[in-house]
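Undergrad: Quick check, what structure comes out for this input:
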Amino acid sequence: MKVIVLGAGIIGVTSAYQLARAGHEVTVVDRQPAPALETSFANAGEVSFGYCSPWAAPGIPMKAMKWLFMQHAPLILRPKIDATMLSWMAQMLANCTSRRYAINKSRMLRLADYSRIALAALREETGIAYNERMQGTLQLFRTEAQLDASAKDVKALAADGIPYEVLDPEGCIRVEPALRHVREKIVGGLLTPKDETGDCFKFANALAANAEALGVRFMWNTAINALDVDAGRVRGVTTGTGKLSADAVVVALGSYSPLLVRPLGIRLPVYPVKGYSLTIPITDAARAPESTVMDETYKIAITRLGDRIRVGGMAEISGYTNDLGLTRRRTLEHSVMDLFPGGDTGKATFWSGLRPMTPDGTPVIGATKIAGLFLNTGHGTLGWTMSSGSARVIADIVSGRKPDIDATDLAVARYA
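TA: This is a model prediction of the structure:
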């Protein structure tokens, strides 16, 4: 079939690659001049198959109220008169129950673990390099309350057979030796040893080159105006340079996906939640992380990427804005320098991106009510983590094959 993939971020590129491997004639359309130049450009760098949880969780509404008054808050709310924002927030609050959390967490772990397998296979078949490391993620707790609250995540990990280890401070130092300098600041941690790290931008560009070798065509600097639908079936896409015909279209536009499908009557509850990152050159390797450390207090990931430290996090609900606030930079600097003062923040690169979040934390992958129109979007903070598995799932669905994992509860129909 002729398949058009809309979007060349990490989700679009992996989807195109897997669709080409499945034997389809694939065209990727993106408004940027190259792959992964928006949300995938400078993300936290963590590939966290075990550390993946919905933002909507029991206790979050109360925590959110406290965060709004913190100097270095993990959540920033800039409310505006926006019915879409309010509706999305209401749906997210509705998912902050123990029952919904357990369902959503299990669903996310299922996809993430499948993605772990898919990424390993992809790495084996392509041999691409992207500053990858396979040394796990350490969720670091600064208080006993945080350690106690991790019990619900431990339960979910155990139920899904995901390897984990609860650590005391000495165990944390064994995993991340640089923490010995700040031992008094930590009470324990949760290690998910199968997690990885890597540069998402490098990975996406290397994979795009592999996709081109398989025959994938990339159309850069091309505006996507509308989907061409006739008699309940997608016929192609209208772009800034004209119409493109296709047998199937995969929408992988991240936060912009809902804007494209809304005129077709598809209500896709994906909303942009802005995240920030700093990329810092390492000046003292002995005081830098070995893999990824998730600072639970500030919800910030501190990741080793070769000779750099990538610090990423925070969730700012402010709509489709991409400004860079110095207050956010100070929060990132505070977290990393408090734990790993082994980099030169004066030479750091500051960046922000719009994460496409669903109210239940799980991405939307699958068919729509329009024949031939498919979605692969809404991965939130876990696009890099879930990309390889999501790409395999959508390639199977487009090809009419049954995916290797249950994907029935990933489609947009779950919001009906």
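Undergrad: going forward, measure contacts between C-alpha atoms and count neighbours the same way
TA: Noted.
Undergrad: Where do the helices of the stretch 151-300 of the chain begin and end?
TA: Here the stretch 151-300 of the chain has its helices, by DSSP state H, counting those that start in this stretch, at 151-159, 169-175, 200-213, 257-261.
Undergrad: Name the stretch among those helices that sits most buried.
TA: helix 200-213 (a mean of 21; mean count of other Cα atoms under 10 Å).
Undergrad: How about the residue in this structure that sits furthest from its center?
TA: The C-alpha centroid of the chain is most remote from residue 231, which lies 34.7 Å away (Cα atoms, centre = their mean).
Undergrad: Enumerate every residue touching that one.
TA: For residue 231, the contact set (Cα atoms under 8 Å, 6 or more residues apart in numbering) is empty.
Undergrad: related to what we said a few turns ago, any chance of JSON lines for the helices of the stretch 151-300 of the chain, columns distance to residue 188?
TA: Converted to JSON lines, those look like this (distance: least, Cα to Cα, whole Å):
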{"stretch": "helix 151-159", "distance to residue 188": "13"}
{"stretch": "helix 169-175", "distance to residue 188": "5"}
{"stretch": "helix 200-213", "distance to residue 188": "29"}
{"stretch": "helix 257-261", "distance to residue 188": "40"}
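Undergrad: quick one: contacts for the residue nearest to residue 143 when sequence neighbours are not counted?
TA: Leaving aside its sequence neighbours, residue 143 sits nearest to residue 187 (Cα to Cα, 6 or more residues apart in numbering; 6.0 Å). For residue 187, the contact set (Cα under 8 Å, 6+ apart) comprises 141-144, 147, 168-169.
Undergrad: let's see this one next to it:
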Amino acid sequence: MKILVLGSGVVGVTSAWYLAKAGHEVTVVDRQPEAGMETSFANAGQVSPGYSAPWAGPGVPLKSISWLLMKYRPFVFWPMPDPHLWKWLFQMLENCTAAAYDRNKGRMVRLAEYSRDVMQDLRSTTGITYDDRQQGTLQVFRTQKQLDATAKDIAVLKQYNVPYELLDVDGCVAAEPGLAASRQKIVGGLRLPGDETGDAFKFTQRLASMAQDAGVKFLYDTVVRRIRSESGRITGVETSRGVLTADSYVLSLGSFSPALLRPLGIELPVYPVKGYSLTASIQNADASPVSTIMDETFKIGITRLGDRVRIGGTAELAGFSRRLRKPRRETLEHSVTDLFPGCCDVEQALFWTGLRPMTPDGTPVIGRTGLDNLFLNTGHGTLGWTMACGSGKVLADLMSNKKPEIDTADLNIFRYRQS
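TA: This next block holds a predicted model:
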């Protein structure tokens, strides 16, 4: 089958890889000159199945107000007259119940755990490298209240047999010796030994090269303008290269996916949540993280990537703005210098921002649509790197009429009609 994949981020490229491995003729289209140049370019770097959880949950509306009042804000909201934003916010509020949180976290952990296993298999069979480490991740808590609140998440980890360690301060320092200099600032942590880290951009670029060697065609510098449909099927995609046709189509354009679907009568509840990162050279290896540390207070991930440290986080609702805002940089700098003083050169760090494609329930949208030959693989939010391999494999199985290795009934777009 001839398949056209729209998007060459980590999700689009993994989709293309597994579709090609399933025997399909695959072409990938992207407006960028290379793969992985947008949201996949400089994310926080952790592959964290155990920490896969929706942002919507009990107490989050009140917490978000307190976050807006913090000096180093993990959440920023710019009110705009955008009906899509307000509709998305209302749907997110609907998911801020205990029942919705448990349901959404369960499906997210299921996909993320599977994706980590698929990634491990890919690594062992191909030898792909991407500054990867398999040394777990550690969520550190600065208050006892944060530590006590882990009970709910631990219950879900137990339900899905995800290994975890609840650590005191000494345990945190033993796992991450660089925290010794800031031990008085934390009360404990939750470590997930099965989690991994790595550079999503390096992975995407190298897998794209491998996919090209396997026969996948990449059309870069190609703008997607409109999707044509007729009689319940896609008939072609209008691009800056002309109309491209295939037997089936995959939409993996992240935050830009909904605009292409609306003219087709498909409402995809995905909205861009802006994230920021710093990439800094390591100055003192002994004072640097071994793997990933998540600073629960500021919602910041600090990750070791070879001879660099990636500091990523914050959530800003600002539409499609790519403006780099100085206060967001200050938040990232504060978190890393407070926990790992002297570890890296923050003044010379690369400051970057990207648009995370977020659904109101946190779960990506994977699978069929109301149009016979149109499939989605998008809406992964902050977890595109964590879920990419599993999402690509699941999609390839569905498009090849093969039963996926995990349940996918609640991953497609039709769950929103049911709710």
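Undergrad: So after superposing, what's the score?
TA: Superposed pair, TM-score by TM-score structural alignment, normalised by the length of the first structure: 0.99. Supporting alignment: 416 aligned residues with a Cα RMSD of 0.6 Å.
Undergrad: before we move on, the earlier item: looking at the helices of the stretch 151-300 of the first structure, which is closest to residue 86 of the first structure?
TA: helix 257-261 (15.2 Å; Cα to Cα).
Undergrad: Run through the neighbouring helices and strands of the closest one.
TA: Counting by 3 or more Cα pairs under 8 Å, 6 or more residues apart in numbering; DSSP states H and E, the packing neighbours recorded for helix 257-261 of the first structure are strand 224-230.
Undergrad: May I see the buried residues of the strand it packs on?
TA: 224, 226-229 (16 or more other Cα atoms under 10 Å).
Undergrad: between the helices of the stretch 151-300 of the first structure, which gets nearest to residue 241 of the first structure?
TA: Across these, closest to residue 241 of the first structure is helix 257-261 (Cα to Cα), at 17.2 Å.
Undergrad: whereabouts in the second structure does the closest one align?
TA: Using TM-score structural alignment, helix 257-261 of the first structure corresponds to residues 257-261 of the second structure.
Undergrad: Tell me how far the matching stretch lies from the chain's centre.
TA: 19 Å (Cα atoms, centre = their mean, to the nearest Å).
Undergrad: and if you look at stretch 221-237 of the first structure?
TA: 26 Å.
Undergrad: for that stretch, how far is the first residue from the last?
TA: Stretch 221-237 of the first structure has its terminal residues 15 Å apart, counting by Cα to Cα, to the nearest Å.
Undergrad: Repeat that for stretch 177-190 of the first structure.
TA: Taking Cα to Cα, stretch 177-190 of the first structure runs 16 Å from one end to the other.
Undergrad: Provide the aligned range in the second structure for that stretch.
TA: Against the second structure, stretch 177-190 of the first structure falls on residues 177-190 (TM-score structural alignment).
Undergrad: List the buried residues for that stretch?
TA: For stretch 177-190 of the second structure, by 16+ other Cα under 10 Å, it's 177-180, 183, 186-190.
Undergrad: likewise stretch 341-356 of the first structure?
TA: 341-345, 348, 350-356.
Undergrad: The lengthiest helix in the second structure aligns to what range in the first structure?
TA: Longest helix of the second structure, by residue count under DSSP state H: helix 98-126. Aligned by TM-score structural alignment, helix 98-126 of the second structure corresponds to residues 98-126 of the first structure.
Undergrad: Superposed on the second structure, what's the mean shift for the matching stretch?
TA: When the second structure is superposed, stretch 98-126 of the first structure averages 0.6 Å from its matched positions, counting by mean Cα distance after the TM-score superposition for the first structure.
Undergrad: one step back: for the contacts of residue 187 of the first structure, which ones persist in the second structure?
TA: By both residues aligned by TM-score structural alignment, their matches' Cα atoms under 8 Å, these still in contact after alignment to the second structure are 141-144, 147, 168-169.
Undergrad: Can you list which of those are found in helices?
TA: 144, 147, 169.
Undergrad: can I get those residues in TSV with distance to residue 270 of the first structure?
TA: Below are these laid out as TSV (distance: Cα to Cα, whole Å):
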residue	distance to residue 270 of the first structure
144	34
147	31
169	38
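Undergrad: just those residues now: which is nearest residue 19 of the first structure?
TA: Among those, residue 147 lies closest to residue 19 of the first structure (Cα to Cα), at 42.3 Å.
Undergrad: The closest one: how many residues sit nearby?
TA: Applying other Cα atoms under 10 Å, we find 20 residues neighbouring residue 147 of the first structure.
Undergrad: so what's the closest residue in space to it that isn't next to it in sequence up against?
TA: For residue 147 of the first structure, ignoring the flanking residues on the chain, the nearest one in space by Cα to Cα, 6+ apart is residue 141 at 5.9 Å. For residue 141 of the first structure, the contacting residues are 147, 186-189, 295-297, by Cα under 8 Å, 6+ apart.
Undergrad: same check, this time on residue 49 of the first structure
TA: 109, 112-113, 115-116, 194-196, 385-386.
Undergrad: Tell me which entries of the buried residues of stretch 177-190 of the second structure lie within strands.
TA: 188-190 (DSSP state E).
Undergrad: And those, which is closest to residue 280 of the second structure?
TA: residue 189 (24.5 Å).
Undergrad: Could you report the neighbour count for the closest residue to the closest one other than its chain neighbours?
TA: Spatial nearest neighbour of residue 189 of the second structure, excluding adjacent residues (Cα to Cα, 6+ apart): residue 140 at 4.3 Å. Neighbour count of residue 140 of the second structure, defined by other Cα under 10 Å: 26.
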